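Q: All I have is the shape, not the residue letters:
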């Protein structure tokens, strides 16, 4: 069977399964089964068992459920309320006022969660009522929260980096470190937009809180100490070379349990709910990864990834042109699939292309994560839009329109990464060149 026919069969069968509502992981396995049995002409049973076991028993993958559990525990604490109390005295006098608490709060929580949805829900359930009470523009509150929550995919510990690293067998620790500076730069771009809007808008008229002196501000900052300590334990242990990503995740779970107990939030019910929430999410991601591994094997048997890579190579695209094509491709794909599915579904084909083009795979992990972040706020499947709709009860069209400026800022960030790749590669290079790191 020629490669064109094989490609058509793969794509058609995959979209039929996805469109019929079959789980993504099972859809990937079904397509792989057809590929091996009918296209490659091989027995699929033994291969399926071996590849699924191999994909599911990776030690590196252990970090995933641990980081998810840490986020689930923190979701049930008073962390968001404490963050607002600690941040608002310092941010209230900036141009844009307390809207910055959306961005900084999401950035801080992203550093201990790794999940975009958990970041959005935790910060949003506290900041939205407070900002509404102070008469901040609703569209700005909604848009900045939906956009800034995507930092949960970029700021380590990022679940997206874990999935990407496992999929292409690259260092998760280096991916975490690579995402730090771009994540902070993106947060600063969001804040610049808010400040600029506040300075030029004629309708900007929020109710200001009573001014605090420096002593009062420092006293309120005590509310930030628990989350800062947790960030230092989780992220600092990896940066210092004390712990691997999996060990840092275990430290994070212990720290989250201690924090929840100290706040009086660690009830038996909350513990069970956090554990079951982590199990459900981890099982879903593990099934997708197992299906993707089996599909990659099937594609290898058919020679499809290499054939497509060779076909694209005949176009003689420059590095920039290839990245632009992938940028558009992932934005369109993100309109229909969640970020994790987009990564695992495409890496078997995309990885050979970027390696042949001489693109650093660690840098590309950061680049593709920025693009996947855009997918979180693009209809019709943008997951953050659904979460935001549940929090605010606004129509989906209103939320998507409010988040549009944040989407455009992410597009700008993608171009900045292309123009200044050192943003993502400098820290990993320092790590590699540091003895005993």
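A: Sure thing, it's come through. Source: prediction; values computed, not measured.

Q: going forward, measure contacts and count neighbours with C-alpha atoms only.
A: OK.

Q: What residues of the helix or strand hosting residue 342 count as buried?
A: Assigned by DSSP states H and E, residue 342 belongs to helix 339-356. Using 16 or more other CA atoms under 10 Å as the test for burial, helix 339-356 gives 339-345, 347-354.

Q: How about stretch 78-86?
A: 78-80, 82-86.

Q: now swap in stretch 297-304 and tell me
A: Buried residues in stretch 297-304 (16+ other CA under 10 Å): 297-302, 304.

Q: Show me the contact partners of that stretch.
A: 3, 6-7, 32-33, 35-36, 39-40, 51, 305, 348-349 (CA atoms under 8 Å, 6 or more residues apart in numbering).

Q: which one of the residues you listed sits closest to residue 169?
A: residue 348 (11.8 Å; CA to CA).

Q: on that earlier part again, quick check: of the contacts of stretch 297-304, which lies closest to residue 274?
A: Checking the contacts of stretch 297-304 against residue 274 by CA to CA gives residue 51 as the nearest, at 30.1 Å.

Q: list the contacts for that closest one?
A: 290, 293-294, 297.

Q: Structure two is appended below for comparative analysis:
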């Protein structure tokens, strides 16, 4: 069982580095150096530089900073205000009324953003003041926002999907398309939770003035920019007219045009959007570079193969393996952000999945549900901290409010296992296009 000793040793090194405050990307490089130096006879320097260079020059990665920049531009527009005005007339008849604008608003913004934090901030600054003014429950508003904003990771374009696609060599456009139906199903589950809450507790919610169909349609004109961006970005990829990178470029262009029309982007905010996009892109690039070197070093030690063979001795069914991985990702989500959890584990997990005959494209959507859960899992759930910065409530209060959404995501994971076609159907009919 030497490989278990090796695994425990490297895990301890990783925990020490992360616990001492070392950046995730540098911590992975450190673990790779220890593995190569003490457990293989390979030269560290040349292996490190070649693996990090190859991961950093992947053409698929060029879509990443563009989608991040698109989200930064949209965050600075009046899109959130327009979405609330356009959605609210259509939500008023549902049990829970305008609370559903949190879910639908997050779903729509997720389709033009790619970041859960950007989705939460943008939709939150739109809906929280309006819902509070109308007397809606803070507990429900905060919980539904924290949970629904994670749809920014599931509904394309998703930054985590791009990272996963690069690591596992999966088609990024196909991953994007695979996330559409599961994302909509998850949004429907969130809305069903609001309906049940309203039917059980019967809260006294302010009635909005009634509108004729013509008036509702007139207000819906404010949603046109969102739908045009969705068609531009997702439609161009689904039709095979654009790769992920080209679609991202179209999205940036569309966001700039929208900002220009609304006159909401001046020179200072334009520079801020660029700088924030560069900072986020560099952070993710460092994590990817570290993950690439760590994956190479793990391959040289033979650890992934040994672990896969060891797991095979338990004779786990594919369902049992997925349950075990679900527990692992839930635990990791308590301490790591989603992208870090994915890149840290795929070097070991991918061989196991291939041996078990599990489709890596499908697993990309499954693991995204796990990553979404990590966004609202204490103590380091990123969305919890973002929400704390937007409200006067404690992290404990926000985590309790988001707990039902966490449980719904667990249900979604089982739905994906029971009905894998939710993630595989659209990619199967999508024409092959270059990554």
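A: Yep, that arrived. Quick caveat, the model's predicted, so the values are computed rather than measured.

Q: follow-up on the earlier one: possible to save the buried residues of stretch 297-304 of the first structure as a markdown table with secondary structure?
A: Below are these laid out as a markdown table (DSSP: H, G, I helix; E, B strand; the rest coil):
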| residue | secondary structure |
| --- | --- |
| 297 | helix |
| 298 | helix |
| 299 | helix |
| 300 | helix |
| 301 | helix |
| 302 | helix |
| 304 | helix |
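
Q: Farthest-apart pair in those, please.
A: Every pair of those checked by CA to CA; the farthest is 297 and 304, at 10.5 Å.

Q: ok now do the residue positioned nearest the centre of the first structure, which residues does it touch?
A: The residue lying closest to the centre of the first structure (CA atoms, centre = their mean) is residue 153, at 1.8 Å. Contact analysis of residue 153 of the first structure by CA under 8 Å, 6+ apart lists 110, 114-116, 159-161, 369, 373.

Q: Let's see if you can find the most crowded of the residues you listed.
A: residue 161 (32 neighbours; other CA atoms under 10 Å).

Q: helix, strand or coil for that one?
A: Under the three-state scheme (three-state DSSP), residue 161 of the first structure adopts helix.

Q: For residue 376 of the first structure, see how far away it is.
A: From residue 161 of the first structure across to residue 376 of the first structure, the span is 16 Å (CA to CA, to the nearest Å).

Q: do residue 304 of the first structure as well
A: Separation of residue 304 of the first structure from residue 376 of the first structure (CA to CA): 29 Å.

Q: now swap in residue 20 of the first structure and tell me
A: Going from residue 20 of the first structure to residue 376 of the first structure by CA to CA gives 22 Å.

Q: out of these two, which sits in the more crowded spot?
A: residue 376 (29 against 9).

Q: re earlier: in a markdown table: the buried residues of stretch 297-304 of the first structure, plus distance to residue 222 of the first structure.
A: Shown next, in a markdown table, are these (distance: CA to CA, whole Å):
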| residue | distance to residue 222 of the first structure |
| --- | --- |
| 297 | 52 |
| 298 | 55 |
| 299 | 54 |
| 300 | 55 |
| 301 | 58 |
| 302 | 59 |
| 304 | 56 |
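
Q: quick check, nearest of the residues you listed to residue 269 of the first structure?
A: The closest of those to residue 269 of the first structure turns out to be residue 297 (CA to CA; 42.1 Å).

Q: hey, where'd the strands end up in the second structure?
A: For the second structure, strands defined by DSSP state E do not occur.

Q: Pull out the buried positions in stretch 58-67 of the second structure.
A: 60-67.

Q: Wait, residue 226 of the second structure touches residue 106, no?
A: No: using CA atoms under 8 Å, residue 226 of the second structure is not in contact with residue 106, being 11.8 Å away.

Q: Between those two, tell me which one has more neighbours.
A: More crowded of residue 226 of the second structure and residue 106, by other CA under 10 Å: residue 106, with 33 against 20.
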